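Asks: Model the following, please.
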Amino acid sequence: MVTATVREWHDEEGWGVLDSPETPGGCWAHYSNIQKPGFRTLSPGQRVDLKWEAPGFLQDGYPYRALSITPRRT
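Replies: Predicted coordinates for the structure are as follows:
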């Protein structure tokens, strides 16, 4: 698991992009990956713990895809 920062989040569509040193170019994320029941949105600049994969194809133009996202406490 790595620490990532939310670059952008599209509330209406339920997806966004996370950045971390291990996911250069961005990690595509969907609200269904957020490990908090009923939690559907993240805020730009928010820090999260991220599990990711490089699936071998681009997801909406991003080389990595989130497997799980856990919002960090501040």
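
Asks: Please count neighbours and contacts with C-alpha atoms only from this point.
Replies: Noted.

Asks: Now do the residue lying closest to residue 47 once chain neighbours are set aside: how many residues are near it, please.
Replies: Leaving aside its chain neighbours, residue 47 sits nearest to residue 5 (4.6 Å; criterion: Cα to Cα, 6 or more residues apart in numbering). Residues contacting residue 5 under the criterion other Cα atoms under 10 Å number 20.

Asks: go on, the one 3 residues further on?
Replies: The burial count assigned to residue 8 is 17, neighbours taken as other Cα under 10 Å.

Asks: Report the contact partners of it.
Replies: Residue 8 is in contact with 16-18, 43-44, counting by Cα atoms under 8 Å, 6 or more residues apart in numbering.

Asks: Now do the buried residues in stretch 43-56.
Replies: By neighbour count on 16 or more other Cα atoms under 10 Å, the buried set for stretch 43-56 is 46-52.

Asks: one more to put side by side:
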Amino acid sequence: MVTATVREWSDEEGWGVLDSPETPGGCFGHYAEIRMNGFRTLLPGQQVDLEWEAPGFKQDGYDYRAVNIVPRHA
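Replies: Predicted structure coming up:
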């Protein structure tokens, strides 16, 4: 896992973009990948631990997709 920062998150749509040194251009994240009870949204600027899929995946223009997001603190 790497440390990432939430760039943006849409509560209505349940997805957002996370930035880390290993995912240039951003990583697509979905609420279903958040692995902490009670969390279904993330806040811009929030730090998370992130596991992602390698390039080749395309979602809304992003080459990386989160497969596991663990919020550090809300």
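
Asks: follow-up on the earlier one: now the residue nearest to residue 47 of structure 1: how far from residue 33 of structure 1?
Replies: Going from residue 5 of structure 1 to residue 33 of structure 1 by Cα to Cα, to the nearest Å gives 15 Å.

Asks: got it, and residue 66 of structure 1?
Replies: Taken as Cα to Cα, the span from residue 66 of structure 1 to residue 33 of structure 1 is 7 Å.

Asks: The two: who's more crowded?
Replies: Higher neighbour count among residue 66 of structure 1 and residue 33: residue 66, with 22 against 18, using other Cα under 10 Å.

Asks: just checking, what packs against the helix or strand containing that one?
Replies: Element membership of residue 66 of structure 1, judged by DSSP states H and E, is strand 64-71. Helices and strands touching strand 64-71 of structure 1, by 3 or more Cα pairs under 8 Å, 6 or more residues apart in numbering; DSSP states H and E, are strand 27-30, strand 47-53.

Asks: dump the residue contacts of the most centrally placed residue in structure 2.
Replies: The residue lying closest to the centre of structure 2 (Cα atoms, centre = their mean) is residue 29, at 3.7 Å. Residue 29 of structure 2 sits next to 15-18, 65-67, 69 when contact means Cα under 8 Å, 6+ apart.

Asks: And residue 25 of structure 1, by the same measure?
Replies: Residues near residue 25 of structure 1 by Cα under 8 Å, 6+ apart: 19, 62-63.
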